[in-house]
Every structure is written in structure tokens, then in C-alpha cells.
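Participant: This is a predicted model, with the sequence first.
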Amino acid sequence: MTHSDLLVFVVDDDESVCRAFARLIQFAGYRVETFGSARAFLDRIRAETCPACLILDIQLPDVSGLELQRELNAAMPIIFITGYGDIPMTVGAMKAGATDFLPKPVRDTDLLRAIDQAFEQVAQTHAVHRELDAIRLRVGRLTPRERQVMALVVSGRLNKQVAGELGTVEKTIKAHRARVMAKMEVSSLAELVRVAEKAGLGTVAETHVSH
């Protein structure tokens, strides 16, 4: 993914700040869009799907930057900028998930560094989502009985114990277990436990059968 695939939003009611940031961000190779209010920004992004981050002023004429952060609910990384920040405000913004908090006037190097870090976060988040999607796809290949076997195996049961729980013989469980390992594309119990936890199958509560 190149810089030209990434979009930086700037929300600041100071037009001169928007223009200066836009020039800098475009020069760095990113796409950029600027807005003078939170509402104008919200109207624009509802259908946005490309990787993006937001440079956001704390003091805005309609909705404040902190209120907008709450409304976005971590939809994208946020870099706050302000000429009126204080320690409680900074701490609150960072606890709510902001990637950075920069005082005005913002140095070019600091802003570009913050943007780079924001998109590193985007890349990591997308990688996690891709992995989870791949794991869920593999889980979807399992039969109901294979899901039950998998849940019991990753909970620490031996093949003999799983057979007893499910009312069958150990040889059958070994065959189910081999198919689970193949479908989940893992080669060890440790790997199976890891992917099961990521898929939310780390316990047997939802897949245990009564007999």
C-alpha cells in the first residue's frame, strides 16, 4: 500500500491551517481533504472505505474535537491539534484512543511523524482483521462434531477424555482431530489453541453437547 492509497482528513475551522496542512500532506504523497467543521466532515465520511486518519482540532465551532472523537468511536486514528490544550484534556483524548496530541503551532516533522504512526496503526488493525477473517473461514469448514472436538481439545482434554465426553471411541476422535488440524491449517496443538482463542472458541460452553 502506497501513500497515495491513504487518505488524511483535516478538520480545523482555521482556513490557513487547513491550507498549510494540505500542502504539507500532499507533498508527502498522501491524499488529503480538509473541513471547517465536524458536521461537514461527518457528512463526507459516511461512505468512506479507504484507509484514513484524522487530524482534528480540539476547538471547533459546532461539535468539539473530543465530542467528535466519541462519535467516531475509534473508526480511524485521530491526531489532535490544539492551541488550548491542557494535561487533563490530553490524557482524556489519549485514553479514548487518540494516537497523538500536538500543540499549535505544529512542526512539519512532528505532524508527518504522527501521520506515519497513525497509518502504521491502521495497517496493524487491518492485518488483525484479515487474520480473523481467515480463521473464521477455516472454522466455517468444520462440521458441528469437529467444532465440538476442537473446543474440547483446546480446553486441554486428551483424546480418550474427548471420546468419553462425546460418547464415542478414541479412534474416532483421533480421526476428527486430524481433520480439524488440517482444516484449521495448523500443525501443533499450540497453534490450534492460539487460533481457537482468536476465533472465540477457547471454551467448550457453546459447543458442548449433552448426551
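Facilitator: In hand now; what should we look at? Residues are numbered from 1 along each chain as shown.
Participant: from here on, contacts and neighbour counts on C-alpha atoms
Facilitator: Fine.
Participant: Start and end of stretch 74-87, how far apart?
Facilitator: Using Cα to Cα, to the nearest Å, one end of stretch 74-87 lies 21 Å from the other.
Participant: what helices or strands is the lengthiest helix in the chain leaning on?
Facilitator: In the chain, assigned by DSSP state H, the helix with the most residues is helix 108-140. The contact analysis (3 or more Cα pairs under 8 Å, 6 or more residues apart in numbering; DSSP states H and E) places helix 108-140 against strand 52-57, strand 78-82, strand 100-103, helix 189-198.
Participant: Point out the most buried one among those.
Facilitator: strand 52-57 (a mean of 25; mean count of other Cα atoms under 10 Å).
Participant: Any chance you could list what contacts the helix or strand just after that one?
Facilitator: Following strand 52-57 in sequence order, the next helix or strand is helix 65-72 (DSSP states H and E). Contact partners of helix 65-72, identified using Cα atoms under 8 Å, 6 or more residues apart in numbering, comprise Ala38, Leu56, Asp57, Ile58, Gln59, Ile78, Phe80, Ala93, Ala96.
Participant: Tell me which residue of the protein is furthest from the middle?
Facilitator: Distance from the C-alpha centroid of the chain peaks at Val169, with 42.3 Å (Cα atoms, centre = their mean).
Participant: I'd like the distance between the residue sitting nearest the centre point of the chain and Arg136.
Facilitator: The centroid of the chain falls nearest to Thr125 when counting by Cα atoms, centre = their mean (3.6 Å). Taking Cα to Cα as the measure, Thr125 falls 17 Å from Arg136.
Participant: same deal with Phe21?
Facilitator: Phe21 is 41 Å from Arg136, by Cα to Cα.
Participant: In addition, the following structure is provided for comparison:
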Amino acid sequence: MPQTVFVVDDDESMRDAIADVLEMAGRTVRKFANAAEFVELAMTGPAGCVVLDVRMPNLDGLKLQRQLVDADVVLPIIFVTGYADIPMSVTAMKAGAADFLTKPFREQDLLDAVTQALESERATRAERQELVRLHSAYAELTDRERHILLQAAAGRLNKVIAGDLGLSEITVKVARAQLMRKVGANSIAELGRFAERLKLS
């Protein structure tokens, strides 16, 4: 999914300057004059990151950050501010901000922060998509296959599982092969990782 850098700053000259630096570096940029303009788009879960001014009228940067966190929106935030406010930066970082830059900042610092934020967003999005795939695969399993999955992932042999379920060993072997195909596991180790990722027990 293409990534966009969203620049949210009520200072038009600063907004344009940041956008120019990013566009010169080949980034796709969208600009917003205030957080209220941006928040509706943000809630749709776009790919990218945000360069966000802390101090803005009405909905400020920290309040917007809280809204995005509460809505579980995966969108790293790079805060920029003209005020060297240490408590504010600590609050922002604790809430998951990707970085905090004090104006005036070096162009390279901005570019580095954006690169890191986009890499983080890409990795987080991929991880979430993989978890969706794993949950979908698990939902396709029958109750018997789920039981065999847990037992096999725990390292129990087919004959032990068969005895537990009152089945023949060959039936368990076939069922295990089928469930491994469904979840995309090529080995018992991968089956174990599948169960671990979904926190099955």
C-alpha cells in the first residue's frame, strides 16, 4: 500500500516548508491546516505517518494523538514544536510518538525521522495483516483439528493424541496434515509458532 506523509500544521509557511523538504526527497505529501481537517481521514487507517504540530487551536497535536491511539489507528506521529517543552515531549513519547523535533530542526533530522516512521508503519501493518490471516485460517479449522493443533504444537505424538480422542493413529495423521495445510504450516515447529502467535492454549 502506498505511503503518504501527512503534514498537519496551522502555520502555512512551516507546513509548506516541511512539505517541500519531503517532496524533494521523493515522498508523497498531503497538507492539513489543522487537526480537525485531518482526523476524519486518519480514522480510515491510511498508510504512512504524520508530521504534526503540537500547539494548534481547538484540537491540538496531543489531543489528536490520544484520539488516534484510542481508535487503534496505526499511524506513527512525528511531533514538531517551536517550544522546547520537555514534559510535553515525554507525554507524547509515552503515548507512542515516533519522534519529537523542536523547531528549527535540520532537514536531515526530519527526513531520518520520517524514514524510520514509515518503516515502522510498514512493519506494523504487515504484522497486523498476518495476524488477520492467521485468525482467518484458525476459524476454518474444525473442533477436532483445533484440538489436534494444540496437542501437536505441544509436541505430543500422533498415537498419544489418537488415544486422547479415541481415534486411530492414521486418522489423526491425516487430520494433522490437513490442518497444517489449512494454516500454511510446513512443520511441527511452524505449527507451534502459529499457536504461539494466536496465544492458543
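Facilitator: Looks like it came in fine. Since this is a predicted model, take the numbers as computed values, not measurements.
Participant: need the contact list for the residue farthest from the centre of structure 1.
Facilitator: Lys160, Ala163.
Participant: Quick one: map it onto structure 2.
Facilitator: Taking TM-score structural alignment, the alignment pairs Val169 of structure 1 with Ser168 from structure 2.
Participant: Gly29 of structure 1 now?
Facilitator: So, by TM-score structural alignment, Gly29 of structure 1 is matched to Gly26.
Participant: so that match is in which element?
Facilitator: Per DSSP H and E, there is no helix or strand for Gly26 of structure 2.
Participant: Could you export the contacts of helix 65-72 of structure 1 as CSV, including distance to Arg46 of structure 1?
Facilitator: As requested, the contacts of helix 65-72 of structure 1 are exported to CSV (distance: Cα to Cα, whole Å):
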residue, distance to Arg46 of structure 1
Ala38, 13
Leu56, 17
Asp57, 20
Ile58, 21
Gln59, 22
Ile78, 16
Phe80, 21
Ala93, 22
Ala96, 21
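Participant: Nearest to Ala118 of structure 1 among those residues?
Facilitator: Taking Cα to Cα as the measure, Ala118 of structure 1 sits nearest to Ile78 out of those, at 7.5 Å.
Participant: Tell me how far that closest one lies from Arg145 of structure 1.
Facilitator: Distance of Ile78 of structure 1 to Arg145 of structure 1, computed by Cα to Cα: 45 Å.
Participant: Over to Ser64 of structure 1?
Facilitator: 53 Å.
Participant: next one: Arg44 of structure 1
Facilitator: For Arg44 of structure 1, the distance to Arg145 of structure 1 - Cα to Cα - is 47 Å.
Participant: now Leu189 of structure 1
Facilitator: Taken as Cα to Cα, the span from Leu189 of structure 1 to Arg145 of structure 1 is 18 Å.
Participant: The longest helix of structure 1 vs structure 2, average offset?
Facilitator: Following the fit onto structure 2, the mean deviation recorded for helix 108-140 of structure 1 is 1.8 Å by mean Cα distance after the TM-score superposition for structure 1.
Participant: chain center to that helix, what's the gap?
Facilitator: 6 Å (Cα atoms, centre = their mean, to the nearest Å).
Participant: now stretch 193-201 of structure 2
Facilitator: Worked out by Cα atoms, centre = their mean, stretch 193-201 of structure 2 lies 19 Å from the chain centre.
Participant: in stretch 142-155 of structure 1, what counts as buried?
Facilitator: Within stretch 142-155 of structure 1, the residues that count as buried by 16 or more other Cα atoms under 10 Å are Leu142, Arg145, Glu146, Arg147, Gln148, Val149, Met150, Ala151, Leu152, Val153, Val154.
Participant: Hmm, I typed the wrong one, I wanted stretch 115-124 of structure 2.
Facilitator: Residues of stretch 115-124 of structure 2 classed as buried: Ala117, Leu118, Ser120, Glu121, Arg122 (neighbour count, 16+ other Cα under 10 Å).
Participant: hmm, who's touching it?
Facilitator: For stretch 115-124 of structure 2, contacts defined as Cα under 8 Å, 6+ apart pick out Gln3, Ala47, Gly48, Cys49, Val74, Leu75, Pro76, Ile77, Ile78, Ala98.
Participant: Pick out whichever of the residues you listed sits closest to Asp11 of structure 2.
Facilitator: Ile78 (16.2 Å).
Participant: I'd say the closest one and Asp99 touch.
Facilitator: Yes. Under the criterion of Cα atoms under 8 Å, Ile78 of structure 2 makes contact with Asp99 at 4.7 Å.
Participant: and for the two, which residues touch both?
Facilitator: With Cα under 8 Å, 6+ apart, Ile78 of structure 2 and Asp99 have common neighbours Ala113.
Participant: Distance check, the aligned partner of Leu62 of structure 2 in structure 1 against Arg44 of structure 1.
Facilitator: Alignment note (TM-score structural alignment): Leu62 of structure 2 maps to Leu66 of structure 1. As defined by Cα to Cα, Leu66 of structure 1 lies at a distance of 19 Å from Arg44 of structure 1.
Participant: With Val154 of structure 1 instead?
Facilitator: From Val154 of structure 1 to Arg44 of structure 1 the distance is 46 Å (Cα to Cα).
Participant: before we move on, the earlier item: so which of Phe21 and Arg136 of structure 1 has more stuff around it?
Facilitator: In this view Phe21 of structure 1 and Arg136 are compared by other Cα atoms under 10 Å, and Phe21 has more residues nearby, 23 against 17.
Participant: okay, the angle between the helix or strand that one falls within and helix 108-140?
Facilitator: If you go by DSSP H and E, Phe21 of structure 1 is part of helix 15-27. If you take axes from the mean of the first three to the mean of the last three Cα atoms, to 10 degrees, helix 15-27 of structure 1 sits at 60 degrees to helix 108-140.
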